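# Requesting a structural model of the entry that follows:
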Amino acid sequence: LLEQYLDPCSVRVVAGAVTETTLLLEQKWDKIFYTAAKHLTPVSLELGGKSPVVIESKWACNNGQACISPDYILTTKEYAPKVIDALKQELEAF
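Model prediction:
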């Protein structure tokens, strides 16, 4: 089925040991799917970059932002005054 539905120029399966995988990982890739470990451990990666906080109609909802330090806030025109007031209160309390 793989040959029938996947373009061989787009997907490659490579089996190898440390030497082969080291050489492969030195290349620039769009995506790598890697499977192999004696023990699998869930991982959360903090990769830097820009970290927005999105605030809209679900005001008290955690939208999944887990970054250590958000850089900026994205909100709607309707919620901007509410966000600004809440930030002022928090800063004054701090």
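
# make it CA atoms for all contacts and neighbour counts henceforth
Will do.

# Wait, a strand at Val54?
Yes. Under the criterion used here (DSSP: H, G, I helix; E, B strand; the rest coil), Val54 sits inside a strand.

# neighbouring contacts of the longest helix anywhere in the chain?
For the chain, the helix reaching the highest residue count under DSSP state H is reported as helix 80-93. Around helix 80-93, the neighbours that count as contacts under CA atoms under 8 Å, 6 or more residues apart in numbering are Ile55.

# To check against the first, give me the structure of this:
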Amino acid sequence: MSQIYITMSGSDGAIFSAHWRVTHNGETTEYHEEEVRVPAQFSYEGTALEGTVTILSDGERLEVDIQKDGNRSHSSTQGKGGTLTLMIN
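Below is the predicted model:
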């Protein structure tokens, strides 16, 4: 089974919320992270991940790095309300 690693970085202390949907053995589990501060890390066991990340604080930059099976996805957004939609299979 694959391990999915998510690293959140950017403006120190930036506040964000995240909604993750992780598929593992054909079942999907949802995780809600509310008002989390950068830096933060998450790790899930699964074959696929879908996520939405939104910046909640003003004037901040947020960077999201997702790794699975040697593959890496990197995205970023800036400013309150900035939203990223992410998917990895």
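
# Next, the TM-score between them, please.
TM-score of the superposed chains, computed with TM-score structural alignment, normalised by the length of the second structure, equals 0.25; 44 aligned residues with a CA RMSD of 4.5 Å.

# re the thing from before, can you pull the buried residues of the longest helix of the first structure?
Val83 (16 or more other CA atoms under 10 Å).

# Spit out the contact partners of the closest residue to Glu30 of the second structure other than its chain neighbours.
By the measure of CA to CA, 6 or more residues apart in numbering, the closest residue to Glu30 of the second structure outside its immediate chain neighbours is Arg21, 4.5 Å from it. In this structure, Arg21 of the second structure makes contact with Thr28, Thr29, Glu30, Tyr31, Leu49, Glu50, Gly51, judged by CA under 8 Å, 6+ apart.

# so the fifth one touches His24, yeah?
No. With contact taken as CA atoms under 8 Å, Leu49 of the second structure and His24 are classed as non-touching, separated by 9.2 Å.
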